[in-house]
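Visitor: pasting the sequence and the predicted model now:
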Amino acid sequence: MKSILLHVGDDRGFEGRLQAALDVARSFGAHLTCMQPRRIPAYFGADAAGFGAGAALVAELIEEETRAGRAVRNRIEADLSNEDVPFSWEEGIGEPADLLIAASVLADLVVMSLPAPGETPPASVAEVVVRADTPVLAMPPAARGLDVTKPAMVAWKPSAESAKALRAAVPLLARAASVTIVLVDTPEGGDLPPTDAARYLSRHGIRAEVEDRRTGGQGVTAALQQAARDLGAGLIVMGAYSRSRAIEFLLGGVTKDFLESSPVPLLMAH
């Protein structure tokens, strides 16, 4: 991992994901690219009451947004100048997820934040995971950096998405104190059994244990989160949306649950 893309914003989760991006960059001697999206308010013209100052108001809002964005950039660049990580800056106007996806084509990892309960995320992790071809490191709102040496857990499901996430995570898994592949209520054998995943990792010099868990009536998400706590995991690796994303958001699913309440940082791929 030599090119890390960081979503820059003035939200509560930024400091945590900044520290995580720096942790990863230091671990791999990587370059940090800071992407700062800016939304510009749309101009819809005068309203039915004859309000005619719309253009002037929008121009003022744009200027305010520009000033605020410049202040954020100045502050962050000043902080980064004291770090031992090379960095560069990009900015764009538009939806944050769209800009991050466009900037990710030559990145090895995108670092974003999960929202706190009841909050609207500054950028949609789900959008970036599904539409980008680059894995996403999604940081919980309370996380303050990423300890790459802590145990790692792979939430395994026999799917192409799980396999893609596993491949993307190899550099991080190689630095973890231990790696455990956890499957929940999944029958042994068949296509892509967890033993195949462990064998794949072994070829990269990574020893992984396989652990089978049962839901016991508590659901797959709860079983995986309990496993992460039991293992002391500092990172969960999982594939995203192995069924239709629309169906998962309508009916619920493991990906949706973890995007809403992951106990530890997530590395996700689709």
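Guide: Alright, I've got the coordinates.
Visitor: going forward, measure contacts and count neighbours with C-alpha atoms only.
Guide: Will do.
Visitor: next, the buried residues of the longest helix along the chain.
Guide: Counting residues, the longest helix found in the chain (DSSP state H) is helix 54-80. By neighbour count on 16 or more other CA atoms under 10 Å, the buried set for helix 54-80 is 58, 62, 65, 69, 72-73, 76-77, 80.
Visitor: ok, residues contacting the next helix-or-strand element following that helix?
Guide: Next along the chain after helix 54-80, taking DSSP states H and E as the criterion, comes strand 87-93. Residues from elsewhere that reach strand 87-93, judged by CA atoms under 8 Å, 6 or more residues apart in numbering: 31-40, 80, 99.
Visitor: what about versus this one:
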Amino acid sequence: MSCQDILCVFEPTQAGLPPAFAQAVALAKAQQAHLTVVPVSVISRAPGSAISAALVSGMLKTVNDQVRAATNVSAQAAKEALALSGLTYDVNVHEGIMLDLGDWIAKAARSVDLTVVDRPSNAIEASELFFERALFSSGRPVLVASPEHMSEAVRKATLAWNGSAVAARALGEAIALFPSLKAVDVVVVNGEKSLANALPGTEIAQHLARHKIEVNLIEAPVVSGSIAATIDEVATRAKSDLIVMGGFGHSRLREFLLGGVTAEITALARLPVLFAH
């Protein structure tokens, strides 16, 4: 098994095609996978009151038209870039209000091997919504692209290991998605919490060795009180192609709030991060 069907979803910006697009293209080339690219227009609707709707409808139309135009520009740019890539691909535009986009991305992510999204920077932007719903509502893995590093082929990974079921699932997804994976650093961060009842790192290292994957078991002290910074430092120093970890978190009244380490590693990782939940 390998990654044969990749979805890349992003909200267009004036900065051009985002890191998620470049990362998705690189992985699709390495795997000879089909790539579906979807620039998304996040549109606004007038409030329910007829009076207030009349007051803002003209302004909203102008804003929405600008958003749709930017989306079409991104779609055209993606088509032009992909035309020279040698890949099989689709470029589709999608639009909706923020609340509806959550259900859409969850469903879209279920029918692919991997969804690639951009790094979210705050809890009210579309990239946070795409990440949160693709991860927690699709049942499929999600790769968060890094603006600092783009990995072409995945040969070495750093696994953030705490013995949890979601960490085990993330590892399984990485092995299945990337047959090119030859080496894994299994990182156990000392002092984050009691791991007395967790599956030891030595046992998961044995499992990887049976897959003919070179294993390096690392017990790392917490750097500056941050588990996420510790994982990032170890992975960057080892020149891994990506970080692999289980995604913890929850949605509360659709505010898209993530668990501490998940949110922190998403915000600061210098490498792409593969999450599974």
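Guide: Happy to help now that I have it. Note that the structure is predicted; figures quoted are calculated from it, not measured.
Visitor: got a ChimeraX select line for the buried ones in the contacts of strand 87-93 of the first structure?
Guide: Command for ChimeraX, covering only those of the contacts of strand 87-93 of the first structure found buried under the criterion 16+ other CA under 10 Å:
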select :31,32,33,34,35,36,37,38,40,80,99
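Visitor: could the contacts of strand 87-93 of the first structure go into JSON lines alongside distance to Gln19 of the first structure?
Guide: As requested, the contacts of strand 87-93 of the first structure are exported to JSON lines (distance: CA to CA, whole Å):
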{"residue": "His31", "distance to Gln19 of the first structure": "14"}
{"residue": "Leu32", "distance to Gln19 of the first structure": "11"}
{"residue": "Thr33", "distance to Gln19 of the first structure": "14"}
{"residue": "Cys34", "distance to Gln19 of the first structure": "13"}
{"residue": "Met35", "distance to Gln19 of the first structure": "15"}
{"residue": "Gln36", "distance to Gln19 of the first structure": "16"}
{"residue": "Pro37", "distance to Gln19 of the first structure": "19"}
{"residue": "Arg38", "distance to Gln19 of the first structure": "22"}
{"residue": "Arg39", "distance to Gln19 of the first structure": "25"}
{"residue": "Ile40", "distance to Gln19 of the first structure": "28"}
{"residue": "Leu80", "distance to Gln19 of the first structure": "11"}
{"residue": "Leu99", "distance to Gln19 of the first structure": "21"}
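Visitor: the second structure: helices as residue ranges?
Guide: Listed in chain order, the helices of the second structure (DSSP H) span 19-31, 50-83, 98-110, 126-137, 165-177, 201-210, 227-237, 260-268.
Visitor: so which of the ones you listed gets nearest Glu219 of the second structure?
Guide: Glu219 of the second structure lies closest, by CA to CA, to one member of the helices of the second structure: helix 201-210, at 9.0 Å.
Visitor: follow-up on the earlier one: would you list the buried residues of helix 54-80 of the first structure in CSV and tack on distance to Gly216 of the first structure?
Guide: Conversion of the buried residues of helix 54-80 of the first structure to CSV gives the following (distance: CA to CA, whole Å):
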residue, distance to Gly216 of the first structure
Val58, 56
Ile62, 54
Glu65, 51
Gly69, 49
Val72, 48
Arg73, 49
Ile76, 47
Glu77, 50
Leu80, 47
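Visitor: looking at the helices of the second structure, which is buried most?
Guide: Ranked by mean neighbour count under mean count of other CA atoms under 10 Å, these are led by helix 126-137, which reaches a mean of 24.
Visitor: helices or strands up against that one?
Guide: For helix 126-137 of the second structure, the packing partners by 3 or more CA pairs under 8 Å, 6 or more residues apart in numbering; DSSP states H and E come out as strand 5-10, helix 98-110, strand 114-117, strand 142-144.
Visitor: what span of the first structure is the third one aligned with?
Guide: Using TM-score structural alignment, strand 114-117 of the second structure lines up with residues 109-112 of the first structure.
Visitor: average distance between that stretch and the second structure?
Guide: Superposing on the second structure and averaging over aligned pairs (mean CA distance after the TM-score superposition for the first structure), stretch 109-112 of the first structure comes out at 0.5 Å.
Visitor: ok, the buried residues of helix 54-80 of the first structure vs Asp10 of the first structure, which is closest?
Guide: Val72 (6.9 Å).
Visitor: and the closest one, what pairs with it in the second structure?
Guide: Under the alignment (TM-score structural alignment), Val72 of the first structure pairs with Ser74 of the second structure.
Visitor: and for Glu90 of the first structure?
Guide: By TM-score structural alignment, Glu90 of the first structure lines up with Asn92 in the second structure.
Visitor: wait, what's in contact with the alignment partner in the first structure of Val187 of the second structure?
Guide: In the first structure, Val187 of the second structure lines up with Val182, judged by TM-score structural alignment. Applying CA under 8 Å, 6+ apart, we find Val182 of the first structure in contact with 153-156, 210-213, 224, 227.
Visitor: if we go to 10 Å?
Guide: 153-157, 194, 209-213, 223-224, 227-228 (CA atoms under 10 Å, 6 or more residues apart in numbering).
Visitor: which one of those residues sits closest to Ser244 of the first structure?
Guide: Of all the contacts of Val182 of the first structure, Ser244 of the first structure sits closest to Lys157, with 15.2 Å by CA to CA.
Visitor: which residue, other than its chain neighbours, is closest to that closest one?
Guide: Using CA to CA, 6 or more residues apart in numbering and skipping residues adjacent in sequence, the residue nearest Lys157 of the first structure is Leu183, 6.5 Å away.
Visitor: quick one: that neighbour from Gly239 of the first structure, how far?
Guide: 12 Å (CA to CA, to the nearest Å).
Visitor: same check, this time on Arg17 of the first structure
Guide: 20 Å.
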